[in-house]
Structure formats: structure tokens, C-alpha cells
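> after the sequence you'll find the predicted model.
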Amino acid sequence: MSIKSSNLGYPRIGENREWKKALEAFWAGTLEESNFLQQMEQIRLHHLQKQKEKGIDYIPVGDFTCYDHMLDTAVMFGLVPKRFPYEGGVVPLQTYFAMARGSQEAIACEMTKWFNTNYHYIVPEIGDRTPTLTENKPLLAYREAKEKLGIKGKPVIVGPYTFIKLSKGYVPAQLPALILQLVPLYQQILRELEQEGVEWVQLDEPILVSSLSKEEMETVSYIYKQLHEAAPHLNIMLQTYFDSVEFYPDVINLPVQGIGLDFVHGIGQNLRYLTTCGFPEDKVLGIGVVDGRNIWRSHLPHKWKLLRTITSAVPEDRVWLQPSSSLLHVPVSINQETQLDPLVKEALAFADEKLDEIQVLLNGFRSGENATIEEFTRSQTALSNLAQSPERNRLKVHESVANLGHQHAERQSPFVQRRKKQQQEKKLPLLPTTTIGSFPQTLEVRQARQKWRKGEWTTEFYEEFIQEQIEKWIKIQEEIGLDVFVHGEFERTDMVEFFGEKLAGFTFTKNGWVQSYGSRCVKPPIIYADVEFLEPMTVKESEFAQSLTTKPVKGMITGPVTILNWSFVRDDISRKQVAYQIALALRHEVEALEAAGIQMIQVDEPALREGMPLKKSAWENYLNWAVKAFRLTTSSVQDNTQIHTHMCYCEFHDFIDSIRDLDADVISIETSRSHGELVSSFHEHAYEKEIGLGVYDIHSSRIPSVEEIVSMIERGLQVLEPAQFWINPDCGLKTRGKEETIASLRNMVTATLIVRDRLTSAQP
């Protein structure tokens, strides 16, 4: 057996986002369920056929989904929360999507980030129902690929321990019983795959790269012993990714036939483990050699040298070459990028190109290194040309980052003193109401932007249109009765892309879409060079909005760490250095807003938590520079300028010191789907600054009732002082419809007035 190639997962969305369009047509009622399922099948088979044509030996099947792979696993086990209608058996599509998106009758399941990526998964809820195998999804995926394409695929399944650890609804003491419930279901899946004649199955266990305890690793060993005994003749590839494994000797001795390791993001430790501890002679090593999370071309000569080092320890006939993770996290193909600067385009590789790189490296082993010289030289030249470009060698930017020790990164006065000045000047009521920033981006707004970009509208005409939208929504906010306004961000396509378009060092693709959650796709900017401020970016719209009202209007900026984490970032310097470059550029924008009279400035950092390393030992270093980047952006303003920030849900008890260290005057946190969990953490951890806990979920189209929001506010007041509590939705309203937005905000304000009246009447 010679060296083989493998893939871990392929992007779902399609070259032209066909997947997204089919989903949204089905949800809108313009595509019947049978036609929807037919389109899903066509997209799925097309993806498999592409991988077959590229010569991939082990093609993943079952990685495709109609929404999310963790949700698929949950419904495969019948884990449908009791608030959704379900009578057993195969979970209906309507119930499946209700779990993901919510319905008028039931709140959606919680959604959070998949490890430290920008992909969101639906969090399974365990406890409402006893797990049962409703259908063997991996088996169905295998049969489909074999019967319709002649592909004997490699079924992909979320591993049992990763699935359990990423689920909610149980306490640690219930874990042994839960394992005893779930392991037999995994055993049944594997037995049926073995009986079908499946050669290899991929069990994804990325949880093994996180900071596990020895006891947890022993639990993993127990689980895999049970799985092996159930299907002893089925080959299991235990796949890890995103970092190095924690317990290498234990992992490589698990009763599986293959181990997949990340030699991109976990290269240092994984390579040390491999060279010092060795690798079992009876196992296959999956070498994650091509970066599955970033879009840069591989430096193939360097990759070749790495592979030669690894194959000196593990024979070639027991090696698979593969991406470091699923290619879910990168765009599909570079082919449609006709407008990119050739300097940048030549240095990029999307999913299809990464599979090509795997095959080039494979060819080096099968046909000899001479067969790869042309491709090796091309990759090296492309990356070298970019490294030597003027855009990556801006002396002023390099000097500013080098001199950060002289940059002021603290506010003039401590929070207590600032708060008094701000209260005296702004005179806000108890429980001030506001929104997070964006208002609905209607079809009219999107079409206007396209007409302007295509040159059909002049800049002057387009700016007049934007002002009309701002004026309309300022009036709506007045009518609703909000206390602090926003201008609505109608001029912005995306909260990161907008700033990237106005800063030096960024470039953009035409079709570089990736899935964020559900049908929500984003087109991350590419930070390819040194970042530098050019001119004010948000002042015009903020200043105009403020001129229309006596209520305060927040200036809205995306923070440096979120811009970093939601972009594809150059990999020739550290992420810390890039974050500091962005922070110093944004600092100019904050100062320009303040100079224009905007005295509330929100610097959003929803991605601050998600960028944290998977290993706790690396948290402190990351948080130190991430917090410093935020403070570099915000610290130069006067005391009476109120700095706000917004964050997505985070494990508050793990993060509270860093949230304090940001030194923002007001922070809002996305908590509606997990409100009770965050509120309970305040019982253990006091927080003295002002804070808004999201009181309703904007990811669902359902309109929250007044009573529901009153209950949410009152739960927050159990642990927060009224004077520090702000009332807001849990995130921006860009993706919502106009009428549902207005109705929801009216209910939010009404609920706030009810609680505010109770509080004031209770005062002596």
C-alpha cells in the first residue's frame, strides 16, 4: 500500500452559494420540501464528484448538512428538546429547522462557536429525552455516494466525547450515565457500517486538543475500547484538529486504526511528540499538512521538508496526506476571483486549490521530487513576491508597532470618576434602552448599494439615499421611545468588510464566501499587508444622525480583535502584531468621532472570546495582547466620552478579569439563548461597570412578548444593580425584517417601562 490522500470535509455552500439559496427559498415557502431535498442531493453529489476527480483517495461522506453537523448528530440521536413537537422516529425537517432557528412557539437551541473558528454550531440539549438512534445518517451517506457515484467514501461522524462535551443540559455527575446511554448508539452505527463493508470511518474528536484532565482521557479510552469491541473489523480514523493533542501517548494507544494530527496549527508539539515518543507500527498517521483554516498558498518546499521528516519516523505506506481540518472554513475555489491583484491571487489557495496541493505533495512521493519542481517553485515565488512588496513593508506602521511602549493605553481617570461625569452630563433614565448597532438591511438597501457599486448611482445620490434611511430610523427610534440611538449602519455591508475597505492592508474577494451559521455566509476580508489609517470612516453618518435628535447617538466601530478574528490574516507575522496595527489605525477613527461631538462610541468585540487558544496555558498571553489592542483603540478619549463594547456569549467566569481590563464604560453581551447561565455566574462574580444582557434573541424571527422580556430583565436584576443595567437586544438587527424589529423593540421598551416603574415606586 502506497501513501494515500484524504480530505476531512468539504465546504457545503457551493461555488455560487447554491446551498444558501435553496435553504432560504425553502424557508420562504417558495421551494417545496421535495424539491429542496432534491437540490440538496444535487449539491452534495457535485461536491463528492469534484473530490473524486481530484484524485482524493479517502473522500468524506456525511460531512454535508442541511444546517449544521452537530444538529444533525443531535437529531440522529433523537435529542429534541421537549419545547419542540416530536413524537419519536426520524426528526421531521420542520422540527429540525425549528431547533436551529426557533419558532413562534419555541426559542431556538443555543448557538456558539465551533472551538476557536468563525463557524457557529447548534448546541445539543441533553436531558429532556433518552437518546435513541433515529436513523444511521453516516450509513445513508455512504450508500448514496457508492450507489450514485461509485465512491466508497469515508463516513464522518462527530466523535462521542466531543459531542458530549459540547452539549448542554447535564451536570458532571450525570456524565457516566450519559456515556452509557450514548456509547451503545455509536456502537450500533459502527456495527452497521462494518456490516455494509465500509473500510474506514472518521470519528472527529477535536476536543482532544483542548485542556483535558487525565481522568477525562481515561474516559475517552474507555469509550473507544467499547467502540472497538462493537466493530473490531472496521477501521477508525480518530481525527483531531486545530491544535496538538494533550495526551499524545494515551491517544496513539487508543484501539483505533488511524490517528489524524494537525501539523499546521499544532505542528510544534505534535512534531515533538512524534519524534520523541514515536508512533505505533499498526496505525495509519493522518498528516494535516495543508492549512484548512486559512487561505494562503502552502510553501510547498517547506511542506515537503516537513513530510520527509515525518515519514522518516512513520513509513510512507502508513501515511495519509490531508488538510489540517475540514475545508468548511475556507471558500470553495479561487477560479472566480478575476478582480484580485495578481500579486495576492497567486499567493492564495481555497478549498479546491488545497486539495490540489495535497495531490502535488502526494505526487512527490509517488513519482519522485522532480515531478513536483514546477509547482514547488511556483508556490515559493508567489509567497516571496508578496513578502517583498511595498504593502508589506510600510516603515511608518512598523515603527508605530515597535514603539508601542510609548503609546498611552489607559483612560485619563478610573471608571468610578468617569461614571460620575457621564451620569451628570448624559442624564439617562434608569435601565436605559438601546440597540447594538445595525437595523434591517432591506432589499431596497442592498439594491441601492449594488447600483452604487456598479456605477448606476452616483456617490452623491447614494449618500442621499443612506441619509434618508438614517433619518427614517431615527424617527422610528424616537417613536419607539429608545433612550440611546444608533444610525443603523445602512452604508455597511458587513461590520468587518466595511472597515477593511477603508483601511490600507486589506483586499477583498468577489466570491470568497464561507458559512458562519445556517445559511448565513460571510466574505471575510483578507489582511494581506500592513494596516494603516487613511481617512475618517464613520464620522459623516454618525454626525448626520446626531444632528437629527437630542438623544445621544452611538458612534459604531468594529474592534481590532474582531476585525482580526473575522478576517483571513497574513501568516508571515504574528496575530498580535496585526492586532496592534489595526488598533493604532482605529484609534484615529475614535478620536475623529470624539472631535465631531460623538460622546458615546461603541467599539464592538464580539469575537474577542472566540479567538482564545484552545489550551488554557495559552490564554493569558492571548488575553494580554487582545485587551491591550482594545485599549490602544479606546484609551485616548476624554472622561465624558462613554466607551461601549459588545461581545458574544462567553464563559463569564473564565473571562471576567479580561472584561474588566478592557475598561469599557458599558458592555453588552449576547446572552438571550443562555441568559440564565450568565445570570447565575454573576452570583459568583461581581461586576461593577455598566452592562447590558441581551433580553431577546435576534437570530430568530419570533417576536418576544412583553412578559417574556420583563422576566429576562428581572432575572438580571437579581444579580445586577439597576443603575448598572442597560436593556438591549442581544445582537445587531441587520438580518431581521422591519416590522418584526419594530414590534420587538416596542415590546422591549414597554417591558423596560414596567420594570422601571416598579423600581421607582419601590424607592423610599
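In hand now; what should we look at?

> CA atoms for contacts and neighbours, from now on please.
Noted.

> most distant residue from the centre of this structure?
For the chain, the largest distance from the centre (C-alpha atoms, centre = their mean) belongs to P764, which lies 47.7 Å off.

> against Q724, how distant is it?
Distance of P764 to Q724, given as C-alpha to C-alpha, to the nearest Å: 20 Å.

> please apply the same query to E194.
For E194, the distance to Q724 - C-alpha to C-alpha - is 59 Å.

> check F279 too.
56 Å.

> and D483, that's in a helix?
No - D483: not assigned to a helix; according to DSSP: H, G, I helix; E, B strand; the rest coil it is coil.

> residues touching it, list them.
Counting by C-alpha atoms under 8 Å, 6 or more residues apart in numbering, D483 touches L428, P429, P432, T433, T434, K551, P552.

> with adjacent residues omitted, what lies nearest to the residue nearest to the spatial centre of the chain?
Centroid check for the chain by C-alpha atoms, centre = their mean gives N118 as the closest residue, at 1.9 Å. Ranked by C-alpha to C-alpha, 6 or more residues apart in numbering and with sequence neighbours excluded, the top spatial neighbour of N118 is S516, at 6.2 Å.

> which strand or helix spans that neighbour?
Using DSSP states H and E, S516 sits within strand 514-517.

> also E714?
helix 706-717.

> packing partners for that helix?
Here helix 706-717 touches helix 675-682, helix 738-762, going by 3 or more C-alpha pairs under 8 Å, 6 or more residues apart in numbering; DSSP states H and E.

> run through who's touching it.
675-676, 679, 693, 695-696, 725, 727, 747-748, 750-752, 754-755.

> ok, and here's another one to check against it:
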Amino acid sequence: MLSHNLGYPRVGSQRELKKASEQFWAGKINRDALQKVARQIRHENWITQQSAGIQMIPSNDFSLYDQVLDTSLMVGAIPERYNQLVDGKSNNELDLYFAMARGVQKNGVDIKAMEMTKWFDTNYHYIVPEFVKNQKFNRYSDKAIVEFEDAKQKGILTKPVFLGPVTYLLLGKEKEAGFDRINLLDALLPVYIEIIKELVSRGAEWVQLDEPCLVLDLTNAEKLALQSAYAQIREAVPNVKILLATYFGALNDNADLAVQLPVNSLHIDLTRGAENLPDLITNQNFVASSKYLSLGVVDGRNIWKNDFRNSLDYLNTAITALGAERVWIAPSSSLLHSPYDLDLEKNEDILTPEMKNWMAFARQKLSEVAVLAAMAGTDYEKEDAFIANQAAIESRRSSALIHKPEVKTRVEAIKLKDFERENEFSVRQAIQLEKLKLPLFPSTTIGSFPQTDEVRQLRAQLKKGTLSQQDYESQIEEEIVKSLRWQEELGIDVLVHGEFERNDMVEYFGESLSGFVFSQNGWVQSYGSRCVKPPIIYGDVERPAPMTVRWSAFAQANSGKLVKGMLTGPVTILQWSFVRDDQPRKDTTFQIGLAIRDEVIDLEKAGIKVIQIDEPAIREGLPLRKSEWKAYLKWAVDAFRLSAAGVADQTQIHTHMCYSEFNDIIDSIAAMDADVITIETSRSQMELLDAFANFNYPNEIGPGVYDIHSPRVPTIEEITLLLEKALNVIPARNLWVNPDCGLKTRKWPETEAALRNMISAANLLRESVAVER
């Protein structure tokens, strides 16, 4: 049985790539220094996989920012606005690449970044390809060939990995009307074919083409595109062996299509699509073919130790049907979504030996794949590795740490009235207008302000014990007061306290809730250089004590203006954590919802009149198949309402969502019944507002007018234009002015300049619109 891997984390075990990238952007190191770090990470990844016993190792799974952006550069899908950066010089490729990802504003060049959105139902963000009607493709970047040769020089014959051509097109956007991007396939394929041919000429035996679109609902045109794409590739490069990789779900009605494609091996995700295995191994077309079947039995998206018994049942079932030589084993998906190495967790006070024994990070998952490959088809129950694995599984199943009867009882006691505010929005809005006395086009920010090195150092010193709790809190108070005075001077209407005491919007709450545990080095990439350390939900969740009231109350006491209480919503806490897999996700979410509800009520008691419950992950959590949407949206919306509905009508509830398409779930967003919703719209030039306009969204809305994921500072004219666009579809009395997202990752100079321009634009709009409020 052959063992292989679909992809490996690329930020480095100590986040070396993050640090080097940010130094490069700041001008502190040159491109050669950045590429040296990148090469070192790639080399370490290949050696790690080789040492673990992985027989087929990927290349081109590494990326300096994003694999979809890599594909756009590879095929020359470079939007016209970047033409001034395309000069044919190889040393310019990196500047162009990062300009597409982050925008650029220097030396007289001012270009906006490309859009960014979520990769399927994960918390990873990709750069959205942009297509025009007569889109031209050409071979621009040879990254895949460079990395294949790099590995070959290290004595490792890799399997180059590419995002498949059909999935690539489907992940993009048409930037003008009158065509369907899927019809660009014939123009795109020659670039793929040219690169695959060269790889074969250089010794590549296998290439991996990722087509996760096969787990989605596909149109007939999209299915025909897949058939055409692989027929053309096979005809053009008959001697290449193709591994077609699917993941994140089941093939279901696309199974016959996948089986018929002219590829040599098919990978399926059994952690999310186990129902496909019986159908595939009894599919006569597949059985009669010589194709290999790759089984993704080790979960690439969670941190729990694999249950060897379940995995071996799958593997042996496939071996019985197809023979051991036709069955491969791999993680379910790329390990991009897993932390690097559990062995880096040294602090037993943070992650106890008992809990650590339940887990496997990326490096451990490689070992699981190799061990399972060796045990499949044998009398494995006598093997030491199997016995130890089953002991760990049972330890977790029976642990007293996990279950709290009082938490389960409280969830069971939830009543319908717990999901409802006292009155409907129209009544609440009138009360809030009277009580809050906000101006037309009220301005606010989403929550966090830049976390300087000094602020981060305060937390580090507190953890090390070199700074007392009292001194720490005193200095955080100084930061809060300073930010309040700055916001007041600027003229922002609803202030925030800046969240200087918080590490991450989910981690901070997880640290205060029972049922969560944390790693020291469990970093995963969210986008570009942005890494997060997801909490681990291992057991029943409750709130032992207030989490944010102390800081919110302090901030409100130090300003005559309204200061928002800032919370993260239950669905987002769930989605951005590694979640227990021993009970339905709905149950875990409702437990978190009750904890947030308690916090909301305590904030109101403390005099906080505006409370924001961020839910950027509701759209992200949507199942990939539409047939499963209704059930998910029902409990996700209910969880938010459960967290928000315990306050009086005069308390204004905000929520925030970013980098999501809303058209298909706008009725559910309305059903959340937040008084104000703020959303990301600046990169799409307000396109996302169409969903709210077409739906006639009744509540107040703040379409982001400033892209915080780019360092460029928008002009007053840009922001004014965006607000005027918004005013065409949103009633003036319902329109707020705010950035796209929190500002934690930005620097203070660009933040101050951008927010000054935002407030100037809001003031100009107020002057030009005379509306009774």
C-alpha cells in the first residue's frame, strides 16, 4: 500500500515565513533573504515527510502567500490594473505577486488588492481570481518547475501539486458581464499542459490535480468542463500519471463523473465523505479499471488522534475489493489546516499529558499515515502501535474532564422565547434612535486597533511573570484611554476600547471558558502572513466568570461617548476552533451561545448600550451541498439569537461578517435580527450590497469602506464614492460608516490616516444629505 501526502503547512514550525514576509514588506530584508527562508522551509518539509515514511511527497504545495494566487500568476491571469508592474523581469515577479495580494501604494504607484474570501468551508482565505470576457492566459510563473527541481536536487522525486483548472475557474469571478468563466477553460488549458509537459520532461512521474469542486453541486456545463479538461490533458500528455484529488466532502452524484475521468488515481476524503467508499469499490467502471483509489482516512483539518480501528476497517474493505496494490492512503486533505508538530508543546501546565495523548498535529499525522499503511492487511490487533492507539481513544472517550451534566441540562432547558428579542426591529430602532442619539451615518470601527510590539510585549511579560497583573492592567488601561481620546478627537461616533488585552478574537474567549484548552505553538495559516492558534474544544463549555466586562466598563467610564462591548459569536468560536468530534456541532455551539448570552447580559448591566457579537464565520460554516444548508442555518442563526436575545430593546446589538458571499443566505442573515450588521465590501467595490438591496434588508448596515487587509490608505474621494454607492441601495437612516474589519494587524500611521479619511468622507456625506433621523 502506497502512502502519500496532499500538502504540508508552509509557514514554518516557528512561523519563520510569517516573520520573513513581514520583514520583507517593511523593507528590512531583501527578496533573496525571503527566498532563502522559503527554501529552508520547503527543504525541512520534504525531509520531515520522507523521514516519517511518506512514499510520495508533494512539491508546489508551498506558497509565499496563497496557492490560488500562485495559480493566477502561473497562468498569467493578472488583472489589467497591475500591467504597470508586469515588465517581464524575473526580479519583478515578487513585487507583482504581493501587490495582487495586498495592494501597493508607494513611489507614485497606487493599486488596490484583489478580493479575498474563504477557501470552501475552512478558515483559510484565498485571493479570488479575476476574469474578463476575452481573458488571455499565458505561462508567467515557473514556480512549480523551480520547486520540483529543488526537491530533485535534494534526492527527492516529488509529485507536483496544482489546483485543478476547473476548480480554479470556479473559484474566480467574472469582472464584467456577458460571459461565464467556465467557458475560459479552452484558453486556460494550454498553460497547464505546457507546464505538465515540461515537468514530465524533467522526470516527474505523477502530478496531483486538486479538484475539490467535485464535492459541490455542479451544473451540467461544469461537469462537461471537467470531462473536457481531463480528456485534453490526457491526450496532450499521455505519459503523465495523474492523481485527481477531491476533499472536504463526498462525491455523491459526482462519483460516476470522477470515476470516468481519464486519470490514474482518485483521492477521496473519508473523514467527510465515508459514504462514498462502498459505492466506489462496487462501481463496475472503477473496479474494471486499473485506477488506484487513495483513501483520506487521517483528518487533515482537526487535531484528534486517528482511530486506527475505523481507518483500518476502511482500508481493509477497499483492499478486499480492489487488492492491496490499488489502495493508497493519505490524509483527507492538505495538512495546511493542521498545526506543525505536537512535540513542540512542552508546557504540561497548558496541555496536559492526558490531553496531549488524544491529539495529532501535522507531523504526527504523517506517522499515522505511514503506520496505517504498514498495518493494513495484517493481523494488526496484536501490534503495539494499534494497542497504544486504542488506549488513547478509550482514554478520551471515558475521561471525566469532558462531560458536565449541568451544562447539558441547561442546553436541554432552552425555550423558544430564549431566541427572541422583546420587540421586532422597527420598534427597537425607534427606541434606540431616541436613547442613543446617534447622528446620520454614524461612524464606528469593528473592534480592534493596531497591536504594537509594546502591547504584545506586555502580554509576554505577564505570561513570563516579569510583569505583575496590577502593572499589566495599569498599562493596558493607559492604552485604552489613549485610544479613546484619539477616537474622540477624530470624531468617531461609537468608540471601541481597542482590545489591547486580547491575543486573538477566538483565543481570548476560549481562555476564559471551560471546555477549552490551548497549544503554545499550534499555529495555522489564515491568509498570507496571518497565523492563528485555534483553541481546542475538548469538552462541555460554560462561562465560569465574566470575560470582558472589566475592560468594557472601564472604557465606558472614561468616555462621554458610547463605547461598544466586543464579543465573538458562538458560531465563529466554533468554526475557528479545533472542535470535539464526539457530539453534534450544534450542541457545542448552543453551549457556547449560552456562555456568550451570560456575557451580553452582564455587559448590559454594566452600562454598555451597544454590544457587538462578531459572526464572520456563519457563511464559512455553510455545508458545501445545498441540501444540507437548511438544517445548518437553522441552528447557526438560533445560536446567534440565543446569545443576543437576553437584553432590552434599547440595547443595540451589532454583528460583523467579512469575506463572505451573502446572496444565497441573505434570508438567514436577516433572521439573525441584529440591529446593525457590518460587512466587508471595499475590495468588491460594494458588490456584496446587491444581496441586501435585492432582499430589501430591513435592519441597519455598515458596508466596509476601507480594506484593512491592505496597507494602502484609501482617499477621501474613494470612500465617498463607496458611500454614495451604498446610499443608492440603503436608506440613509440605516447606513453606518466603518472599515471592513478589525485593525489589529495594521500599523498606526496607516490606520490613523485611513480613519481620518473615513470620517472626512462621512462628514461630507452628512453635509450633502438632508434627511430627518
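Cool, the structure landed. Keep in mind that what you see is a predicted model, and the values were worked out from it rather than measured.

> coming back round to it: so the strand holding S516 of the first structure matches what in the second structure?
Mapping strand 514-517 of the first structure onto the second structure (TM-score structural alignment) gives residues 524-527.

> what's the mean distance for that stretch versus the first structure?
Superposed on the first structure, stretch 524-527 of the second structure shows a mean distance of 0.5 Å to its aligned residues (mean C-alpha distance after the TM-score superposition for the first structure).

> just the buried residues of that stretch, please?
Buried residues in stretch 524-527 of the second structure, counted by 16 or more other C-alpha atoms under 10 Å: V524, Q525, S526, Y527.

> contact partners for E391 of the first structure?
G505, A529, D530.

> ok, now Q642 of the first structure?
Residues near Q642 of the first structure by C-alpha under 8 Å, 6+ apart: Q422, Q599, M600, I601, A664, D665, V666.

> can you tell me which of these is nearest A108 of the first structure?
Distance to A108 of the first structure across the contacts of Q642 of the first structure (C-alpha to C-alpha) is lowest for V666, with 27.4 Å.

> which position in the second structure pairs with the closest one?
Checking TM-score structural alignment: V666 of the first structure goes with V676.

> could you check how far the helix or strand where R410 of the second structure lies is from the centre of its chain?
Using DSSP H and E, the element containing R410 of the second structure is helix 405-412. Distance, stretch centre to chain centre, for helix 405-412 of the second structure: 31 Å (C-alpha atoms, centre = their mean, to the nearest Å).

> cool, stretch 141-154 of the first structure as well?
For stretch 141-154 of the first structure, the distance to the chain centre is 30 Å (C-alpha atoms, centre = their mean).

> can you check stretch 270-287 of the second structure too?
Per C-alpha atoms, centre = their mean, the centroid offset for stretch 270-287 of the second structure relative to its chain is 29 Å.

> what's the spacing between the aligned residue in the second structure for F263 of the first structure and L755 of the second structure?
F263 of the first structure is assigned L270 in the second structure as its aligned equivalent, the criterion being TM-score structural alignment. Separation of L270 of the second structure from L755 of the second structure (C-alpha to C-alpha): 47 Å.

> give me the buried positions along stretch 6-26 of the second structure.
6-13, 15-18, 20-22, 24.

> which one of those is nearest to D279 of the second structure?
Nearest member of the buried residues of stretch 6-26 of the second structure to D279 of the second structure, counting by C-alpha to C-alpha, is L6, at 23.1 Å.

> so the closest one: helix, strand or coil?
Relying on three-state DSSP, one would call L6 of the second structure coil.

> name the nearest residue to it, sequence neighbours excluded.
S334 (4.8 Å).

> residue in the first structure paired with the one you found?
With TM-score structural alignment as the criterion, S334 of the second structure matches S326.

> how about L436 of the second structure?
Aligned partner of L436 of the second structure by TM-score structural alignment: K426.

> quick check: stretch 614-633 of the first structure aligns to which part of the second structure?
Residue span in the second structure matched to stretch 614-633 of the first structure, by TM-score structural alignment: 624-643.

> counting neighbours, which bits of that stretch end up buried?
L624, Y632, L633, W635, A636, V637, D638, A639, F640, R641, L642, S643.

> what helices or strands is the helix or strand hosting the third one leaning on?
It refers to L633 of the second structure. Assessed by DSSP H and E, L633 of the second structure sits inside helix 629-644. Applying 3+ C-alpha pairs under 8 Å, 6+ apart, we find helix 629-644 of the second structure packed against helix 570-575, helix 585-605, helix 666-672.

> mean per-residue distance, the first one to the first structure?
This means helix 570-575 of the second structure. So helix 570-575 of the second structure averages 0.2 Å relative to the first structure (mean C-alpha distance after the TM-score superposition for the first structure).

> matching residues in the first structure for that helix?
Using TM-score structural alignment, helix 570-575 of the second structure pairs with 560-565 in the first structure.

> returning to that earlier point: what's the residue nearest to the centre of the first structure in contact with, if anything?
Contacts of N118 of the first structure by C-alpha under 8 Å, 6+ apart are H329, S516, N565, W566, E610.

> wait, doesn't the first one sit right on P11?
This means H329 of the first structure. Yes - in this structure, H329 of the first structure is within contact of P11 by C-alpha atoms under 8 Å, at 7.2 Å.

> what's the overlap in contacts for the two?
V514.

> and S211 of the first structure, what pairs with it in the second structure?
Match for S211 of the first structure (TM-score structural alignment): D217.

> just give the number of residues close to its match.
By the criterion of other C-alpha atoms under 10 Å, D217 of the second structure has 17 neighbours.

> that one falls within a strand, correct?
No - according to three-state DSSP, D217 of the second structure belongs to no strand; its state is coil.

> nearest residue to it in space, please, no chain neighbours.
That would be R625: by C-alpha to C-alpha, 6+ apart, it lies 6.1 Å from D217 of the second structure.

> so the one you found touches L214, yeah?
No - between R625 of the second structure and L214 there is no contact under C-alpha under 8 Å: 10.8 Å.

> give me the spatial nearest neighbour of the counterpart of G500 of the first structure in the second structure, chain neighbours excluded.
Correspondence of G500 of the first structure to the second structure, assessed by TM-score structural alignment: G510. Leaving aside its sequence neighbours, G510 of the second structure sits nearest to F516 (C-alpha to C-alpha, 6+ apart; 5.7 Å).
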